[in-house]
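Colleague: Requesting a structural model of the entry that follows:
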Amino acid sequence: MITWRGALAATMLLGCALLVALPVAMGGAALEQRLGAGPVAVTSLVARFLPHQFTITLGQGREALVRWRQIGLNWHWADPDWLEVNLAGLALDPLPGQHGPQAQLARGQVRLRLTPLLRRSVVVGRVTLDGLEATLPASMAQPAQPKQPAPAASTSATPSKSNPPSVRKPSSAHGQKGWHLDLSAFSTLALTHVRVQLQLAKGMGPTTPLLVSTPQLLVIHGGGTGPASGGDVWSGGGHVMLAMGGQALQAKLHLETVLAAAGAQSAWVGAPEQTLWQLQTDPIVPARLAPWLPQAAREALSPWQVPVAVQASGLWPSTAHGGQRAQATVQVDLGAGHMLQDKAPPLHFHDAHVVVTGSWEGGLAFRKAHINLPRIHFGMVDSAGRLVPVDGTGSMGWDDLQAGKAIELDARATMGEAHFANLLSLWPKGLAEGGRRWVGGNITAGTATGFVLHLHGKSAPTQAPGDLFGNVNLTTLEGHVHGHGLTVWWLRPVQPITGLEAEGVFINPNVIHIPLGGGHMRDGLGGFINVPKGDVLLTALMANTNYGTIKVDLNGHLPGVLKVLANRRLNLLSRYHLPLSHVAGDVKGQLKVFLPLDENVTMGQVGFNANVDMRRVQARAPVVQSIKDGQGKLHVTSDWMAFKGFAFMHGLPIHMRLWQNFDAPAPGMVMARANLRALVTPSALRKSGLDSDGHFTGQAAAETTVLQTHLGPKRNNLDIGLSLDLTKAGLLTPVWRKQAGVPAYSSAHAVWEGGHLVALDHLAADGPQLHVRGKAILLDNEVAGARLVPFDIGQTRAALEGLWPTAHHPERTWEANLRASVFDLAGALQPSQGPQKNPVKLEEEHPRAKPTPVQLPAGKWNVRLQADKLLYRPGVALGHVLATMAWDHRTLEQAQLDLESPYPLHARLMPDQRVPGDRTIALHTSNLGGVLNVMGITPLFQGGQTALEGRFHPDSMAVGTPEDHLGVGLGLMPFKGHLQVRHFDYVPAPKGKVTGGKAASGPSALAPAKATKPSDWFSGLNLDVDSEARDRVLTISNGLVENDLLGGTFKGNVDLGTRAMALHGTITPLYPLNSWPGRIPGIGWLFAPEKNSGLFSALYNVHGALNHPVVDLNGWALLLPGVLRLMLPH
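Modeller: Have a look, this model is predicted:
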């Protein structure tokens, strides 16, 4: 139940509410009427909570001071969600002490949506600016300075010198997010009298500022009037002026809303509206604008020092009509200029004209697009000033430029005639850079014609969304170019190939193939090497490092090709010197080079490969001297060299295989191998200057193997083995023989370490009656001797050790020590067992033939031979033989000969210790005739106990060299001695030419009656004789030969040089009785005027050559006893 009091209270409350609401409603209605009538100045009201100036943050720690003069608001009930803010006298200045942008705005209007402001979002609908003057100083491009503390706030709103202006930032509630700008509803931009000036910092670019201005620019979005307008159309236009350094250009923009063609209506009723836009610019050099642009644009435009003019037009459909595509046509014209390149000459242009047409979906999002380039023309200028036209076409399409995964492009190009010498000035850097560097730097002459190029690319299947251009793969790269009269430096500084014809072919995006043909190159010796064909293969062009493979065929003369291969740049034969001189021959081969096409390529990265086929090779080399009719194949790479071939070396046919390692050596690594094989025949020996003279028949296979192994720094091991297969050879030597077909072998082995000989061993020979094993004796890495352990050669069973001087020890004595159980000397003394050519009988020799003296080897020698059995002649053996000789300076110093059987013989030549320089000789044997017979000297003597005593004494009066005295050499001095032989027989009796009487008056007529046979006259003989030898004349004196029946004296001279003799003497029958009167003291000379003659003696003379003596016997002297014989001529 409502009481009156309750009703009264309610009435009073209602009345109070009406009293409050009525004024508010009346005020709101008045405000709405005022706002709708025009802008309301709210400057004083805003100043209550927002000062006339405050600071804002520009980013990167920079702050600016914002000042304003008047703010007005405009709102209308017909569009209640939009509020217009009018500004006047707005200014932006940097804080004191800082550098920043400056701006002055005379008038401006911004249309904002009200509701988003409650969510701290600024939604802008329209912007109108009039009278904007702005300057962007260099500080905008510099790193931000540390933030300075803001000046203290002041209650005064008017700045003064004594009281700085009050600065206060707008406050915000704690925990609220920041304000953000939203342009999704933006519809109109109107600019009038806008000027923006950009000024770069010192050292960052031009000092002259860039002025961007527009007298009027109006762009309206939406507002279409067509029946199917979606509102997403544009209209308007204006001018934009650029001025810099006295140069000005103008860009004209025109936007117009038009109806699309009837065929583009899609499902909409009526014709949808589109925006027709047109843009035209005056020519401008992009590089001049680059300093004021963002980093990416700056890097793209900075190189272009060429004027560019653009004319473009297109249709921009409303986004409300999904079936429509944006369209554009752009025509770009370039004037004369150039494009800079990093670390490369600039590209120069005479003119260029490019037409681009395209269509796409999604408006500014460029969702699905396709672009055609129906015409591309560049008039390029090479470094010689020649105009080279480059023309082409292209196309490109993608599914979504912002988040797409598929892109496809295609381009075709042709180029006019160009010169390779200037190619680098036409080839853009970075396009197949390795190929560009190699072709431009190594093909230095010639012309290129018929250049055609086609490329096609797609995005990778695994393309990340939004990274369309980051991973485009070229799927097709085709084309070709012809080269004429090229000069190709295929590997500097090796001589170039000139006069080449070539055709460059793009095999795929990674490979360019350049076949070559018809060229030649100088060989460095005054001649040419023909290059009938070759090719260059450039690979990995899409990778960071490109590679080149160069192959050339070479035909020429061997000296020139070897000189090319020995070039240090090739790194082939320069690492292994071929010790050849006087080289001749023909060569046909191929050289291959593989290298990275990089500026910093090293020799270790370059691969080489050469195959050379050699014919008719002639040369000279150490050891083998002459090389003739050689042929073979040489294969050389960066890692190794191999040769297989054949040649006549010093007349011998040699098959050889050689291999040399060029790799960096490691311990145990094989560095070289060699194998040489020769088939030795008598004819081959004759060609080499050796004549086997029937001692060698058939053929022998010789082989030499060489193995070089690395041991360590500067230390190599060289192992050499030699072998000789004598199976098919027939051999006839003084001490050993074999028939062809009987196996026989010989071998040797040597080792060098670090260039020093460390072993010479495995000296071996095996065959019928042949078994030899031995090794060399080394001293300080030199061969100082040899030792053969007990060996068998024919009938010889012996051991031999020899020593000799070396380069480090030249003072050493030559020594030879042979110890044999059986030593076969018979073959050596009778070397020829076969038929003799033109045998000469002894008696046919020239009577005055001069013998050749024996000249001892130079140096100091000791020779010793000890044999239990010495085969001296066939069927004759000497037992227990000891022979020694020692000489120095070719002079025999001492000698010894001891023989025990079949007849003892002892001979000594010794220095006389009492008389320096003298040498004494003594010889003793109990059977001189037997010794002479065994040794094959003469069989005319039997028996005879012999003693020879003598002396070799230097004589300053002697004429000639020491070798002249005896005529036998051995360096012996003038000799004096006495020979005594007892009890020997002479068989048979001598025969001679008798003059001055009949045969009956000869010695046989004087024989006593008791002589029953002629041999009795010459048995039981005794001999005594003195002799002296000097100046190659042997003087005999006091010679006496006698027995019981006969006695004879002799004396005279024997010329050892001419082998002539002149002897005379007496023959005394019944010598013991007949010679007695001559021994009577004092008067004996009356009975025997010749010493040791008799009372009755015959006279004789022997003269003429030793091998043809003439004996004159005067038997009538027997009739004149004693001194009466002196009346007869002697």
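Colleague: okay, CA-based contacts and neighbour counts for the rest of this
Modeller: Noted.
Colleague: From residue 1007, how far out is the residue nearest in space to the middle of the chain?
Modeller: Nearest to the mean C-alpha position of the chain, by CA atoms, centre = their mean, lies residue 571 at 1.6 Å. Counting by CA to CA, to the nearest Å, the gap from residue 571 to residue 1007 is 100 Å.
Colleague: swap in residue 830?
Modeller: In terms of CA to CA, residue 830 sits 42 Å off from residue 1007.
Colleague: okay, the two: which has more neighbours?
Modeller: More neighbours surround residue 1007 than the other of residue 830 and residue 1007, with 18 against 13 (other CA atoms under 10 Å).
Colleague: who's in contact with the more buried one?
Modeller: Neighbouring residues of residue 1007 by CA atoms under 8 Å, 6 or more residues apart in numbering: 1017, 1045, 1069.
Colleague: Return the subset of those residues lying in helices.
Modeller: Assignment to helices by DSSP state H places none of the contacts of residue 1007 there.
Colleague: Out of the residues you listed, the closest to residue 343 would be?
Modeller: residue 1017 (122.2 Å; CA to CA).
Colleague: Could you also give me the structure for this second sequence? I'd like to compare it with the first:
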Amino acid sequence: MALPDPYSPGPFCLPRHLSVARWVCIALMAPVAAAGAAGTLLLWKLAHGPVDVTSVSRLIEPIPVVAGKRPGHPAGRLAWSQLRVQWQPGSGGISAGLMLEARGLTVTRLDGTIAERAGEADVVMALAPLLHGVIAPRRLRLQDVSLVLRRQSNGDIDLDLPAQKHDGRGVPTQMDRLAAIDLRNVSITLLGLPDGQSLLLGPIEAHGQRLKVAATSEDYLWNGWWHSSVRVGSFQTVLSAKGGQTSSRMGQWHLTSTPFHPGGLSVFNKGLANWDLPITVAADMQVVPHRMGELPSSLAIHLMLGDGHIRQDSEGAIDLRGGEAQLNLRMGTPGVQGPAALAVPSLKVTIADVHGALTQVQATAALTVDELKHPHVLDGDATATLDGFDFATLGNVWPAGVIKGGRKWIVANITNGRGHDLEVRTHVHSNDGPKHIRPTSMDGQLLGDDLTVHWLRPVPPATGIDAKLGFDGFDTLVVQFQHGMQATDSGGIEIADGEVRLGNLYEKGPTTGDIRTHLKGSLPAFKDILSHPRLHLLSQHPLPFTDPAGTVDAHARLTLPLTAHVQDKDIHVQAKASFARVHLGNVLMDHAVDDASGTLTATESGLDLTGDGRLTGIPVHVVVNENFRKGAPNRILQDIQAKAFLDPLSAVRAHLVPAGLFTGHATLSAHYIQHASSLADLALSLDMERAGITVPVWTKPVGEAAVATGHIAFRGHDMVALDGLQAHGQTMAIAGRGVTRNGKLNGIVVEGFRLGRTEGSARIMLPDQPSDPVHIALDADPLDLAPLFDPATRKAVHDATETATHEAGSPDASGKNDQGWSIDVHAPHVYFGPKGMVGGVVSHLEIRQSALVSGRFALDAPSRVRAVLADTGQQQPFVLDVDNLGGLLKGLGLYDRIGGGVAHVDGNFLREKAGSSGLGLGLPPFRGHLEIGPFEFLQPPFTLTAVSDLSPLHWTQSHMDRFQVKHVSTKISLEGRKLTLHDGTIGNQALGATVEGPVDLDTSVVSLHGTIVPLFGLNALPGKLPGVGHILAPEKGGGLLAATFDVKGTVGQPQMTVNPLSMLLPGVLRKIME
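Modeller: So this is what the prediction gives:
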């Protein structure tokens, strides 16, 4: 059958141009229709099950998923073994989406190695976001997945693809549409952690669904469970979570862990390396639904602590024996933004010290923040309690990071004792975030018993202290203590009370220590403490006193920064003390102070002392200022002002003056200044206005102004000058200076002096050796010795001496002056009375142990007199020659009825004989002989001339106005100021006499008795006959016939009586009748 020609016209043939147009339309519409038919078929297939598109996907496989550093070289490429696609209709308010099912997923690196693997991965992606290039998964299921991630140096976490480009951009992803998740055997490894560590999370098993809280609600909550292990180095635990909706407005999740050791997480925080103990965590979190999301509302965490240790830097580890803690976090509004409150309602731990003793610690806390995610304002309270602990092991109980400044000092310096009943309450606040949170108030207490406290090492510690620890403000720890003892080499010091204040606990800078204490003890013990080199007080400025004794009541304060190395300049010491019954030796010239009392203040800059005591029995008031500061060489280091109040009794007992020297009171003022250049000055002043002075040659009554001054200069311990020696008064003027040699006083030069009528100069030279005598050279013109010869003055001196000696008692033998003296006197004119004067006096005396041992004496007017005293050991020979006895006696005003006469005395002062001669200067009794040459007895008594008339052979030589004496010869003895004549003979050719009897040198009373022998030449012959001479003339130098006589009265006014009748009794009969 033939076919019709399509180009030939038929019954319905169209025009040719229309026919062409028809075929053009058919050609254009056919692909569209075919595509539509194919799309309709694909949609029908997707709606009824997954469609395997593996073959088609090979055209685009592998897909670059991570850009590389070089264009065209991706760092990661995604490939799969199977890929299926399925349409997932919407349900439960969740929009429809496209589900991809992939098997055998891999991500290969640029070098071809596999970086990531996934056995199965199913994901449903929302269609609308996907059309905009955003991945928004609705459902996710992963199985047999191994992901390897790497932490970058900037903290970002990416796939472990070394060649990837880090431009900060990635595939946009939205997870808020995720409604279901199913994870099985998923492992995630995180590389790039510090120290080459890695974190392994998995295998992870999880299932969860986001469900509507109500049919008509637009809010969803997750419901499901999660289980995974976590490994980082030695750290390992298994975390489990389960939760879901609990009400229409609330959901809850419960999280638990298996026990783990946080030390394994030190890769994230180095401090965790110190935690070597197991911890178990259980947490409950409540969430509030918010559309497709959920917001946390509260979190409760319960921690269980096992036995273990918490190591501390440079400190002993804390031995933890279990514990638990509860932490609660409640948001003001659901979510991580807005205010929140954190509470620790309970924290209980048990800590063991190195000896195994257990301490129970409990704490609570509460904290509020204005913004949980980025807090600025924080405010909270905390409390802590301890039941008891041993201070020796406190470092094992007190964490090193808690009140670091206070802990460091207490742990290091309270080394023994028992603490108990600790309770601490604090309030913290910050307006600038957590880093600036600080306590604003703190209180509480801790009781300590029998503590040992090192208040400044290496000073010996205080022991036996009872203490109470508390707070003063938020940054000051206060330790109040009492009942302690400070040990020293000289005994203990009682610590009555005190406190230690540790300040600046939280501010920048070192913690400060302020130690105050009240101390009681002996002066030697305090001297030991103040002399410790660590205090830089008496160790650098020692006191020169010896044998200290007495009691001290002191308040001391020590402030210093509590740093590892405290510099001396940062240590500040303050001490205030009162002392009583104090004894100090070698205070002044080897003399001691006794019964002293006063006050003392001391700092590292100086020392001030005010006190009263007795210096060798003399009341003394002292003010001392010591300067410890450094500075110019001329600065004053020591300033001492002292006043001594002299009274007769104390001065005698101190051996400063002989008994009877003065009455009343005198004040000695001394001002000592020592410079840093080792130079020192001592100014002395003696006020004698209220003193009456009585010496043998001069007196000053009470009330008459008189003052003496002097100045001494020192270089170190050497005396370099003594000058300004002056004394002024109504009858006194003295000016002098000292002579120094080799740092010692060598002598004193009195350039001029006036005492009453005495004027002159003197030189005193001190010996180089203690056994040598002191040399004194006195030049006086005139020299007033009249008081020595005035009985009233002598009696006054004697009475004053006796009274003072009686009141002072017998001084110790050690106080006697055994210094030797060598004295030279030159006095052209010497007063011996109100007007009487002698001239040309020159003497030299040697005195040892207060006794005159030898000497020479010369007098030129009114008569030449020479005397010599020698020393032969047991005896002291003495010789005296007077050229004109009558002239001497008349010139001395003693007796004017003798003319002429040469006198000679020789004898011995007998040391072996007990007693004294009475002449003073320690001279023993004297035995000797007196010879007087021819002299005249002027204006003789009538009885003497009458008796001489009995010698008619010598009438031509007899005169009424004078009686000539040819010679006088007598033995004399001097003992106890009594001169006694023995066997004395007086006479001439016409008349002879015998005489004997005493003369009292104190009262000048004479009591002589003798005989007068007329016709002496003939009458004395019977007494010389052998055998019967003593019977005929019993008196030595007497005669057969003689008249007895007596001389009574005084030396100046003798009264002579003669008994003429005695001549009628010859010889021995006359002696018997006497």
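Colleague: I'd guess residue 501 of the second structure is in a strand, am I close?
Modeller: Yes: assignment of residue 501 of the second structure by DSSP: H, G, I helix; E, B strand; the rest coil places it within a strand.
Colleague: Identify the residue of the first structure aligned to it.
Modeller: Counting by TM-score structural alignment, residue 501 of the second structure lines up with residue 537 in the first structure.
Colleague: and its match, what is it in contact with?
Modeller: Residue 537 of the first structure neighbours (CA under 8 Å, 6+ apart): 511, 512, 513, 514, 548, 549, 550.
Colleague: From residue 394 of the second structure, how far out is the residue mapped onto residue 386 of the first structure from the second structure?
Modeller: Using TM-score structural alignment, the equivalent of residue 386 of the first structure in the second structure is residue 357. In this view, residue 357 of the second structure and residue 394 of the second structure are 11 Å apart by CA to CA.
Colleague: that older thread, what about the residue lying closest to the match of residue 386 of the first structure once chain neighbours are set aside, which SS state?
Modeller: Nearest residue to residue 357 of the second structure in three dimensions, chain neighbours excluded: residue 389, at 7.7 Å (CA to CA, 6 or more residues apart in numbering). Under three-state DSSP, residue 389 of the second structure falls in the strand class.
Colleague: Might one say that residue 389 of the second structure is in contact with residue 359?
Modeller: Yes: between residue 389 of the second structure and residue 359 there is a contact at 6.0 Å, judged by CA atoms under 8 Å.
Colleague: The helix or strand hosting residue 280 of the second structure: average distance to aligned residues in the first structure?
Modeller: Assigned by DSSP states H and E, residue 280 of the second structure belongs to strand 279-290. Strand 279-290 of the second structure differs from its equivalent in the first structure by a mean of 2.9 Å after superposition (mean CA distance after the TM-score superposition for the first structure).
Colleague: Which secondary structure elements does that strand sit against?
Modeller: Using 3 or more CA pairs under 8 Å, 6 or more residues apart in numbering; DSSP states H and E, the elements in contact with strand 279-290 of the second structure are strand 220-232, strand 250-257, strand 293-312.
Colleague: how close does the very next helix or strand once past the shortest one sit to the first structure?
Modeller: In other words, strand 250-257 of the second structure. Toward the C-terminus, strand 250-257 of the second structure is succeeded by strand 275-276 as the next helix or strand (DSSP H and E). For strand 275-276 of the second structure, the mean distance to aligned residues of the first structure following superposition is 3.5 Å (mean CA distance after the TM-score superposition for the first structure).
Colleague: follow-up on the earlier one: can you list the helices and strands packed on strand 279-290 of the second structure in JSON lines and add distance to residue 760 of the second structure and mean neighbour count?
Modeller: Formatted as JSON lines, those follow (distance: least, CA to CA, whole Å; neighbours: other CA atoms under 10 Å):
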{"stretch": "strand 220-232", "distance to residue 760 of the second structure": "110", "mean neighbour count": "20"}
{"stretch": "strand 250-257", "distance to residue 760 of the second structure": "114", "mean neighbour count": "20"}
{"stretch": "strand 293-312", "distance to residue 760 of the second structure": "89", "mean neighbour count": "19"}
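Colleague: Would you tell me which of these gets closest to residue 806 of the second structure?
Modeller: Here strand 293-312 is closest among these (CA to CA), at 79.4 Å.
Colleague: Return the list of helices and strands in contact with that closest one.
Modeller: strand 220-232, strand 275-276, strand 279-290, strand 315-331.
Colleague: The longest one versus strand 279-290: what angle between them?
Modeller: Between strand 315-331 of the second structure and strand 279-290, the angle formed by their directions is 20 degrees, by axes from the mean of the first three to the mean of the last three CA atoms, to 10 degrees.
Colleague: any idea what residue 735 of the first structure aligns with in the second structure?
Modeller: Aligned partner of residue 735 of the first structure by TM-score structural alignment: residue 697.
Colleague: wait, isn't its match in contact with residue 790?
Modeller: No: Residue 697 of the second structure is beyond contact range of residue 790, at 10.1 Å (criterion: CA under 8 Å).
Colleague: I figured residue 223 of the second structure hits residue 212, correct?
Modeller: No: with contact defined as CA under 8 Å, residue 223 of the second structure does not count as touching residue 212 (10.3 Å).
Colleague: where's the biggest helix by length in the first structure relative to the chain centroid, distance-wise?
Modeller: Longest helix of the first structure, by residue count under DSSP H: helix 4-37. How far helix 4-37 of the first structure lies from its chain's middle: 107 Å, per CA atoms, centre = their mean, to the nearest Å.
Colleague: Thanks again, I'm all set now.
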